[in-house]
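>>> what shape does this take:
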Amino acid sequence: MNDDLVRYAPPLVLPGQHRPEAAFRVAHDLLVRRAPREALEVLAPALEAEPDNIGLRTLRAWAYLNQARLQRAEEELAWLVEEQPDDVWARHALGRSLERQSRHDEALPHLRLAAAMSGDPEHELAVLRVERLAGRITSAA
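Predicted structure coming up:
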């Protein structure tokens, strides 16, 4: 399938889409199709109705990351990590957001925890990458 067709497909509009569960489905679909701006438009009214909805806030963080709005993503992810400290995705995403802002020392604890909780090799590689960027390890000569 042509990636351009998927990327620029118009958003789905469903009756009752402002209900949190419908907004979640539509926004998730939009994010999968790489349409973060449209996803944020769908999420805004649903989050007004339910500002502490973890699922909706997770999608908003994902949208901010996709737009490289790193400060907004960091704020959203910090809230998510505080609410659910065992959320591996939020913890790793917070670490990545901090890394992308060149705040390596702040990123490391989140990335290490995500790697320890998940055992995911990609998470472990993120830890090594940020340790190197932070000057904690050096490459062999």
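>>> going forward, measure contacts and count neighbours with C-alpha atoms only.
Will do.
>>> what helices and strands are in contact with the helix or strand harbouring Arg112?
Element membership of Arg112, judged by DSSP states H and E, is helix 104-118. When contacts are defined as 3 or more Cα pairs under 8 Å, 6 or more residues apart in numbering; DSSP states H and E, helix 104-118 sits against helix 88-100, helix 121-133.
>>> tell me the buried residues in the first one?
For helix 88-100, a neighbour-count test (16 or more other Cα atoms under 10 Å) marks 88, 90-99 as buried.
>>> likewise for the last one?
Buried residues in helix 121-133, counted by 16+ other Cα under 10 Å: 123-124, 126-131, 133.
>>> report the angle between it and helix 104-118.
For helix 121-133 against helix 104-118, the angle by axes from the mean of the first three to the mean of the last three Cα atoms, to 10 degrees is 160 degrees.
>>> what helices and strands are in contact with helix 121-133?
Contacts defined by 3+ Cα pairs under 8 Å, 6+ apart place helix 121-133 against helix 104-118.
>>> list the buried residues for the helix it packs on?
Using 16+ other Cα under 10 Å as the test for burial, helix 104-118 gives 104-105, 107-108, 110-115, 118.
>>> next, the second sequence, to be compared with the first:
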Amino acid sequence: MEDMRALSYGLGQQYFEERDYRGAIRALQPVVDDTPDDVGTRLLLARAYYHAALLKPAEEQLLAVIEREPTEYYAHLMMARTLERQSRPDEAGKHRRIAAALTGDDELLKPHSL
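Below you'll find the predicted structure:
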């Protein structure tokens, strides 16, 4: 089982690097289902959803990452971008402020810094 997860993750990462985001989603979703606390895989899945313009599933995955790892600045930054793409700038601002506070980088407060 561990070998299958590793294979699926590797495949998902390859698809992502090739910009086949839907292929990455198909490969990564079963891994996340099997190992829901694996923040790294879940974050990669969220990125694939985001780049595939599947913003609601991206938001759901990012919420799960933030719940498990509230100091993961990149998840907050991605959440801000995801919310901005959904025309929800007020909600996005909260996540930008958290990302900036976690990193000390005020540039993250500016929209479109991903």
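>>> in CSV: the helices and strands packed on helix 104-118 of structure 1, plus distance to Val26 of structure 1.
Below are these laid out as CSV (distance: least, Cα to Cα, whole Å):
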stretch, distance to Val26 of structure 1
helix 88-100, 20
helix 121-133, 28
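>>> follow-up on the earlier one: would CSV of the buried residues of helix 88-100 of structure 1 with distance to Val81 of structure 1 be doable?
Shown next, in CSV, are those (distance: Cα to Cα, whole Å):
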residue, distance to Val81 of structure 1
Val88, 9
Ala90, 6
Arg91, 6
His92, 10
Ala93, 10
Leu94, 8
Gly95, 11
Arg96, 13
Ser97, 13
Leu98, 14
Glu99, 16
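>>> mean deviation, the helix holding Arg112 of structure 1 versus structure 2?
Mean deviation of helix 104-118 of structure 1 from its aligned counterpart in structure 2 after superposition (mean Cα distance after the TM-score superposition for structure 1): 1.1 Å.
>>> between that helix and helix 88-100, how many degrees?
Using the same axes, to 10 degrees, helix 104-118 of structure 1 lies at 160 degrees relative to helix 88-100.
>>> what's helix 104-118 of structure 1 aligned against in structure 2?
The aligned range for helix 104-118 of structure 1 in structure 2 is 89-103, by TM-score structural alignment.
>>> ok, and what's touching that stretch?
With contact meaning Cα atoms under 8 Å, 6 or more residues apart in numbering, stretch 89-103 of structure 2 is reached by 71, 73-74, 76-77, 79-84, 106-110.
>>> stretch 78-87 of structure 2 too?
Residues from elsewhere that reach stretch 78-87 of structure 2 (Cα under 8 Å, 6+ apart): 47, 50, 55, 58-59, 62-63, 89, 91-96, 111-112, 114.
>>> make it 10 Å
Identification of contacts with stretch 78-87 of structure 2 by Cα atoms under 10 Å, 6 or more residues apart in numbering yields 43, 46-47, 49-51, 53-56, 58-63, 66, 73-77, 88-99, 108-109, 111-114.
>>> and Tyr21 of structure 2, what's its match in structure 1?
For Tyr21 of structure 2, the aligned position in structure 1 is occupied by Pro36, per TM-score structural alignment.
>>> right, I'll leave it there.
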